[in-house]
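Chemist: sequence isn't available, so here's the structure alone:
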């Protein structure tokens, strides 16, 4: 009877060792996946920052062009008033 209990205990220990080994492998894979995801996130954040800078630059240029168009319209209006 004691031998049966010892064999059962040995079997449980082997199962636990295997489970521990499997968990360690899964943990290692998850850590690699996490590092890769963090690297992709950092790369995407840099892309987003570049797009925001580009967007701000385009916005400034468009505002400048609109200001120049407004000046042209005002100049044309004042020219028409002077001639009219």
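Modeler: Noted; the coordinates are in hand. All values derive from a computational prediction rather than experimental measurement.
Chemist: C-alpha from now on. contacts and neighbour counts both.
Modeler: Will do.
Chemist: how close does residue 22 get to residue 61?
Modeler: The gap separating residue 22 from residue 61 is 58 Å, by CA to CA, to the nearest Å.
Chemist: the residue most central in space within the chain and residue 49, how far apart?
Modeler: Geometric centre of the chain, nearest residue: residue 41, 3.6 Å, by CA atoms, centre = their mean. As judged by CA to CA, residue 41 and residue 49 stand 12 Å apart.
Chemist: with residue 57 instead?
Modeler: From residue 57 to residue 49 the distance is 12 Å (CA to CA).
Chemist: same deal with residue 27?
Modeler: Per CA to CA, residue 27 is found 33 Å from residue 49.
Chemist: let's bring in a second model and compare:
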């Protein structure tokens, strides 16, 4: 009877060892996935900063062109008044 209990205990220990090995493999895979995800996130953050800077630059250019258009309209208005 003691040998049966010892065999059962040995079987459970083997199962636990297999389970621990599986967890270690899964943990390693998850750590690799997490590292890759963090790298992608970092790259995405860099791209977002670039896009934001481009947006700011484009907005400034559009505002400058709109200001120039406003100046042209002011000149046209002054000519129309002078002709009257």
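Modeler: On my side now, so go ahead. Because the structure is predicted, anything quoted here is derived from the model rather than measured.
Chemist: what does the TM-score come to for these two?
Modeler: After superposition, the two chains reach a TM-score (TM-score structural alignment, normalised by the length of the first structure) of 0.98; 84 aligned residues with a CA RMSD of 0.5 Å.
Chemist: returning to what we had before: map the residue nearest to the centre of the first structure across to the second structure for me.
Modeler: When the second structure is aligned by TM-score structural alignment, residue 41 of the first structure is paired with residue 41.
Chemist: can you tell me the helix or strand for that match?
Modeler: helix 2-83 (DSSP states H and E).
Chemist: so what does that helix touch, helix or strand wise?
Modeler: With contacts taken as 3 or more CA pairs under 8 Å, 6 or more residues apart in numbering; DSSP states H and E, helix 2-83 of the second structure sits against no other helix or strand.
Chemist: separation between residue 58 of the second structure and residue 52 of the second structure?
Modeler: 10 Å.
Chemist: what does residue 65 of the second structure give?
Modeler: Distance of residue 65 of the second structure to residue 52 of the second structure, given as CA to CA: 20 Å.
Chemist: residue 2 of the second structure too?
Modeler: Taking CA to CA, one finds residue 2 of the second structure at 73 Å from residue 52 of the second structure.
Chemist: between these two, which one's more packed in?
Modeler: residue 52 (12 against 7; other CA atoms under 10 Å).
Chemist: need the counterpart of that one in the first structure.
Modeler: By TM-score structural alignment, residue 52 of the second structure lines up with residue 52.
Chemist: and its match, what is it in contact with?
Modeler: By CA atoms under 8 Å, 6 or more residues apart in numbering, the contact set of residue 52 of the first structure is empty.
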